[in-house]
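Trainee: How does the following fold in three dimensions:
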Amino acid sequence: MPYEINKGADRPPQVRGVVGMDYLILLVKWIISIVVMGGLSAVFVPLPGWMIFVACAVGIYIVYMGLVKRSVNQGAGGYERAQARKKLPGILTVRQDSVYRNLRKR
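Mentor: Modelled structure (predicted):
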């Protein structure tokens, strides 16, 4: 069953409710990391295989639903905006009074 990925040239890619390329890349990264961690835990933790499989499936479902909710709330460019917001300083420190003097002149 083929999935329709793009609905138009001016719209962002949308796959199963996840809108935007940033969210799709993030989803793939999370799925790969969950599968790798499941494989490592299968080797090092003495649990039955079905338990590890169920844990991986639940983890992937939680990540998927979280990204769908986030992409619906924030939109296609919301991830980029959130990353840019993290880079902004919380407090601006002005060490020169010339900034204030220039404000008075205007």
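Trainee: going forward, measure contacts and count neighbours with C-alpha atoms only.
Mentor: OK.
Trainee: which SSE is E4 in?
Mentor: Element membership of E4 [criterion: DSSP states H and E] is none; it lies in no helix or strand.
Trainee: okay, now the closest residue to it other than its chain neighbours: neighbour count?
Mentor: Residue nearest to E4 in three dimensions, not counting chain neighbours: V15, with 7.5 Å by C-alpha to C-alpha, 6 or more residues apart in numbering. Residues contacting V15 under the criterion other C-alpha atoms under 10 Å number 16.
Trainee: and this one, so I can compare the two:
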Amino acid sequence: MFRVNKGVDRPPQVLGIRGMNFLMVLGGAAVGLLAVSTFIMIVTGWSGMICYGTYLVGLIVLYGQLVRISRVHGERGMARTQGRGRQPKLIMVRSSGVYKQLRHEPKK
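Mentor: Predicted structure coming up:
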């Protein structure tokens, strides 16, 4: 399913979302979904079979989404997407000195 690349003196690396990131995201989501399904089971009084069935379906859907993201965005796509979210949307400059420097031609 995944291509595995092993360079010289390097551990095996899963191409796509890297192995540890993939496991951390999937594991964190599994724990989160389990907590949510348990909470719903306690609050609503539904049977465990219904709640844990929806838990398994949610986990399978999440796994499919991770595989799709890995295939679409490539090896470092998740890090790139997270990095884009950390970039400022707007940079405010209140000083005109910055614009004066842009027009200034460097001396030769």
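Trainee: Could you tell me the TM-score of the two chains?
Mentor: The TM-score (TM-score structural alignment, normalised by the length of the first structure) is 0.75; 100 aligned residues with a C-alpha RMSD of 2.5 Å.
Trainee: if we can go back for a sec, could you verify my assumption that the residue nearest to E4 of the first structure touches I5?
Mentor: Yes - V15 of the first structure is within contact range of I5, at 5.6 Å (criterion: C-alpha atoms under 8 Å).
Trainee: any idea which helix is longest in the first structure?
Mentor: Ranked by residue count, the top helix of the first structure under DSSP state H comes out as helix 49-74.
Trainee: how about that helix: buried residues?
Mentor: For helix 49-74 of the first structure, burial by neighbour count (16 or more other C-alpha atoms under 10 Å) applies to 52, 56-57, 60, 63-64, 67-68, 70-71.
Trainee: again, but for stretch 7-16 of the first structure
Mentor: 12-15.
Trainee: Nearest to I91 of the first structure, out of the residues you listed: which one, please.
Mentor: Of all the buried residues of stretch 7-16 of the first structure, I91 of the first structure sits closest to P12, with 34.3 Å by C-alpha to C-alpha.
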